[in-house]
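> pasting a predicted model and its sequence here:
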Amino acid sequence: MEKADWLEEVYSHINAAFESEHLPKILDLVRQPSVAGTGEGIDECAEKVMELLRSVGCVDVHLEQYVKSPVVVGRLNADVENAPGILMYGMYDVQPPEPYDEWIVPPYEGARIDFENYGECIVARGIMNSKGPLVCFLNAVDSIRKTLGYMPVNVLFVVEGEEELGSESMIPFVEAHKEEIAKLDGVFLNGARQDEQGRPAVLLGNKGTLYLDLEVTGGEWGGPQKIDLHSMNAAWVGSPAWRLVNALSTMRQGDDILIEGFYDDLKPLSEADEQLTRRFASVFDEEMFLNERLYASRFLHDMHGEEAVRKLMWTPTLNIDGIWGGYTGPATKTVIPYKVQAKVDVRLVPPLTADMMLEKIKKHLNKHGYDDVKITVRQSSPWSKSDPEALACRAALMALDNSGYDQGYAWPIFPGTGPAYLFTQRCGVPFVSYGLGQGGRIHAPNEYHTVKGLRENEMSCAAYLYYLTKLAHEAGQ
């Protein structure tokens, strides 16, 4: 028989089991190297993840090989009828730990220390991104099953080993399992989502990216075509460097993007997104963002408060990532480079697509006389957006509101980019990320997660599953 209110009992089990059972499982996984870029420890780590899935009752645990690292798959079937279903997405690969000499403890030791001003922490590669959150979710599931004697949610576990390489295997994986995924209530990614002030957050979407190479060489317009020239020839030969700079300057002047139609296709926000945006703005700490995250003195156009928040979330951007060509060494070398390149990225928001923005950029350059600029698309990734009213999203928001922490907020769309679009756009299911816990320095030496945060993260996972079942029952599932 199902229990209606079981969350507090599960919390008690997590507290009782955390030090003796749960934390050792977390440490065992972070002590296993798994660097996708080199392949170090990937197969061994995948085996450990399979063992963890089996230990919480998963069936059909197996590996699926697509590009490089295998995807670990397992199914945990609910023991009750009409249970909600989610895909739990995770990753077991990590960034290389180098430089080793900047770590205060060995990166794969799983050391438990008092770290700076954060209190008792685990300092290890992968503890924050993302082995710690993966095992925390599994520990929460274990506590639910042992407390209730049954599992109230169907969970399809999908744990990839190439996230740090761009999730190449997830594209064919999702295509192969599209029908199964489309029947689920949503996709959940666990993570430590508390900010510097301890305020928890829910992520419901992210921007997309169009990444371009722009290249200018000599041609009909002038300029050297085969070799760099001595700069004494600048008096009578055109410069590809100046031509690229001038082309870029037509696209943006000062803080304003000048590409015709760049913002024309944007749509008004839904009422739910409006509410979440205003909620975020109400707790937005401008000084903290500028001083501790951005190391900047001001926002563009001297924006403040809600205006800055809306700009960050809901507008596309045009950014120069780098420009190079000619001589850039420490000495002197007077040349006119024959080839100059720039890398440019555009952040995409709904409903913009990479093709739409690429066409606008091409038309703009052609109109201004720069049709010789060679454009190469290096990468594109669509945006992801989940309906805040969807069951999987409402469960996360309810867990957030009942977390015991004040001033929780949601990102209706996060300014970064990720693979969530594979689920939201290709399968039509919401993707949501939530979790208590604090940590940092991902991809850097001394990656850390507070011990308290790991315990509370397990509780927030249990809370998410609790509110998912509660909402499903209320909806008559």
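Ah, there it is. This is a predicted model, so every value here is computed, not measured. Residues are numbered from 1 along each chain as shown.
> C-alpha only now, for contacts and for neighbours.
Fine.
> and the next element down the chain from the regular element (helix or strand) spanning residue 356?
Taking DSSP states H and E as the definition, residue 356 sits inside helix 354-367. Using DSSP H and E, the helix or strand that follows helix 354-367 towards the C-terminus is strand 374-381.
> check which helices and strands that following strand sits against.
With contacts taken as 3 or more C-alpha pairs under 8 Å, 6 or more residues apart in numbering; DSSP states H and E, strand 374-381 sits against strand 208-217.
> hmm, who's touching the strand it packs on?
Contact with strand 208-217 is made by 223-225, 240-241, 243-244, 338-349, 354, 358, 372-384, 416-418, as judged by C-alpha atoms under 8 Å, 6 or more residues apart in numbering.
> please indicate which of the residues you listed are buried?
With burial judged by 16 or more other C-alpha atoms under 10 Å, the buried subset of the contacts of strand 208-217 is 223-225, 240-241, 243-244, 338-349, 354, 358, 373, 375, 380-384, 417-418.
> cross these against helices and list the overlap.
240-241, 243-244, 354, 358 (DSSP state H).
> out of these, who's nearest residue 186?
Distance to residue 186 across these (C-alpha to C-alpha) is lowest for residue 354, with 25.3 Å.
> report the contact partners of that closest one.
Residue 354 is in contact with 209-210, 348, 380-382, counting by C-alpha under 8 Å, 6+ apart.
> here comes the other one, which I'd like you to weigh against the first:
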Amino acid sequence: MDVNRVVAQIERDFEPSHVGRLLDHIRQPSVSALDWGNQEMSGMLAEEIREAGGQAEVVETSEFPVVFGLIDEGAPRTLLCHGLYDVTPAEEPNWLNPPFEPQIHDLPGLGPCVVGRGAEDMKTGIACVMNTVYAARAAGQKLPLNLMFVHEASELGSGGIKEFFPRYKQKMKKANAAYWLCPMAQTDGTPIVPLGLKGNLMGRFFCRPGGWGGPIGNEIHALNSNWIGNPADRLVEAVAHLEKRLEEIYERGEGWVPSPVQERLCRQLSERMDPERLMRSLGVERFRQGDFHAAVRAHLFRAEFTLIGLQAGFIGEGKSVKVSIPSEAQAVVNMRFLPGEDPGERIANVRRILAEGGFGDIEFVVNNHYAGGSTPPDHPLIACFLQAHREMGADPEVWPVHPAGMPVALWTEELGVPWVGGLPCNAMRKHAANEYAQVAGLLQSEKFLAHFFEGFSRLTY
């Protein structure tokens, strides 16, 4: 494939058609939590693959559909493109425009940006790869590789792809590598290249009355709080105990331990990152750690436990008050663990820590989970990926582990192929108001894909 001709075609077609594709994707709601639009979105993506000369099907699962497609150019190598087509609800206040009516805004310090739900997570990557395919077609260039597509709905835990995987594993064995279509770049455009992603778990803690105390059956008046236990208090104490113990495990190096190469990459990363710029982009005033390298190291190498939400008793509006001890408390929690760690072992570890702390009565209900995975830094796929960035004049940041959670083990362990992820587009604010993707990054990403596709086609591992 003549990369220069494809890049020139991308530049000619970028506005309005390439940007327009992303806008069209965002305009189609696909909110798994509300069961809204996933059928329409998956159908749209399948049709685009067919229009580009490929075959595609919408594979129904008991959760949400998976789009499976193949553009077969008769090439010796096949790249599996893994995309996420669903989004979270967009009920936050202060959007610059309705979240499913995307617009381009000139954001301070960022320039023109597409603003809408899914701009970061993750419709940008899906649109970019299709735009690159269409540009190659328009330039009269045959793709130097075959492209396989597996687009799923992930926001409720990737249940669909886990059901899809064994049914289509034989067909996916044609792939030589898996590629995660996520925009990943700093605000100055510096690409982020993750070598691995963490595993993920969503669940709930429940504290109910019992042998430890608490009001059984009904709430009771708060005047009893000095002699009757409070489930809300106990749940907070249990979470605090768990977080303290997980911190001790990390500090003492008792759990997953990074390799010397991973430690070196982490040090290089913290030395080149700008903490002030990073805090501005995140909208925070400080990191939890006083030392920036310690903050980066924890971000990469510590298993996360996040208290997402708490619910117990009465929370009213204004001056209304109900003075009672609640009869139950619950918490929504998210855990992320390191590549190679077994989710079942992590779940058992949480229950063991709670029991050892005297909180064995806390019920831990796991809604869904999956294992992360990684590719060795010296693998030819990684060298090829980094070279494509350098051909674009970029000096990418190499992250030994990225805290994003994805079922990478499906590709690296079950399918047995190397994995890589990321597109050189700054996109942020997922799950929040004014989620965006930089327009300049969209263009850069499509050009990058042309270089990566050509380089990947020459690999011989």
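Thanks, I have it. Because the structure is a prediction, the values reported are computed rather than measured.
> which parts of the helix holding residue 356 of the first structure are buried?
Buried residues in helix 354-367 of the first structure, counted by 16+ other C-alpha under 10 Å: 354, 357-358, 361-362, 364-365.
> would you list those residues in CSV and tack on distance to residue 323 of the first structure?
Putting the buried residues of helix 354-367 of the first structure into CSV (distance: C-alpha to C-alpha, whole Å) gives the following:
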residue, distance to residue 323 of the first structure
354, 22
357, 21
358, 19
361, 18
362, 19
364, 20
365, 18
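> hang on, the earlier thing: farthest pair within the contacts of residue 354 of the first structure?
For the contacts of residue 354 of the first structure, and using C-alpha to C-alpha, no pair is farther apart than 348 and 380, which are 9.7 Å apart.
> and the helix holding residue 356 of the first structure, how far from the second structure on average?
Superposing on the second structure and averaging over aligned pairs (mean C-alpha distance after the TM-score superposition for the first structure), helix 354-367 of the first structure comes out at 2.9 Å.
> how much space between residue 27 of the second structure and residue 280 of the second structure?
29 Å (C-alpha to C-alpha, to the nearest Å).
> which residue ranges of the stretch 251-400 of the second structure form strands?
Along the stretch 251-400 of the second structure, counting by DSSP state E, counting those that start in this stretch, strands occupy 304-312, 324-325, 329-337, 363-370, 373-374, 397-399.
> how about those strands, which one is nearest residue 293 of the second structure?
Nearest to residue 293 of the second structure, of the strands of the stretch 251-400 of the second structure and by C-alpha to C-alpha, is strand 397-399 at 13.4 Å.
> on contacts alone, who are the packing partners of the closest one?
strand 192-194, helix 260-272.
> out of the ones you listed, nearest to residue 296 of the second structure?
The closest of those to residue 296 of the second structure is helix 260-272. By C-alpha to C-alpha, the value is 6.2 Å.
> in that closest one, what counts as buried?
Neighbour counts over helix 260-272 of the second structure (16+ other C-alpha under 10 Å) mark 262-263, 265-266, 269-270 as buried.
> for the closest residue in space to residue 443 of the first structure that isn't next to it in sequence, list the residues it contacts.
Using C-alpha to C-alpha, 6 or more residues apart in numbering and skipping the chain neighbours, the partner closest in space to residue 443 of the first structure is residue 95 (5.8 Å). Residue 95 of the first structure makes contact with 35-37, 125, 164, 443, according to C-alpha under 8 Å, 6+ apart.
> give me the contacts around stretch 361-370 of the second structure.
Stretch 361-370 of the second structure is contacted by residues 156-157, 159, 199-208, 235, 238, 343, 351, 354-355, 406-407 when judged by C-alpha under 8 Å, 6+ apart.
> with stretch 387-407 of the first structure instead?
For stretch 387-407 of the first structure, the external contacting residues (C-alpha under 8 Å, 6+ apart) are 86, 185-188, 198-202, 204, 272-273, 283, 386, 408-410, 412, 430-434, 460, 463-465, 467-468, 471-472.
> over to stretch 175-192 of the first structure?
84-90, 128, 130, 133-134, 137, 174, 391-392, 423, 426-439, 453, 457, 461.
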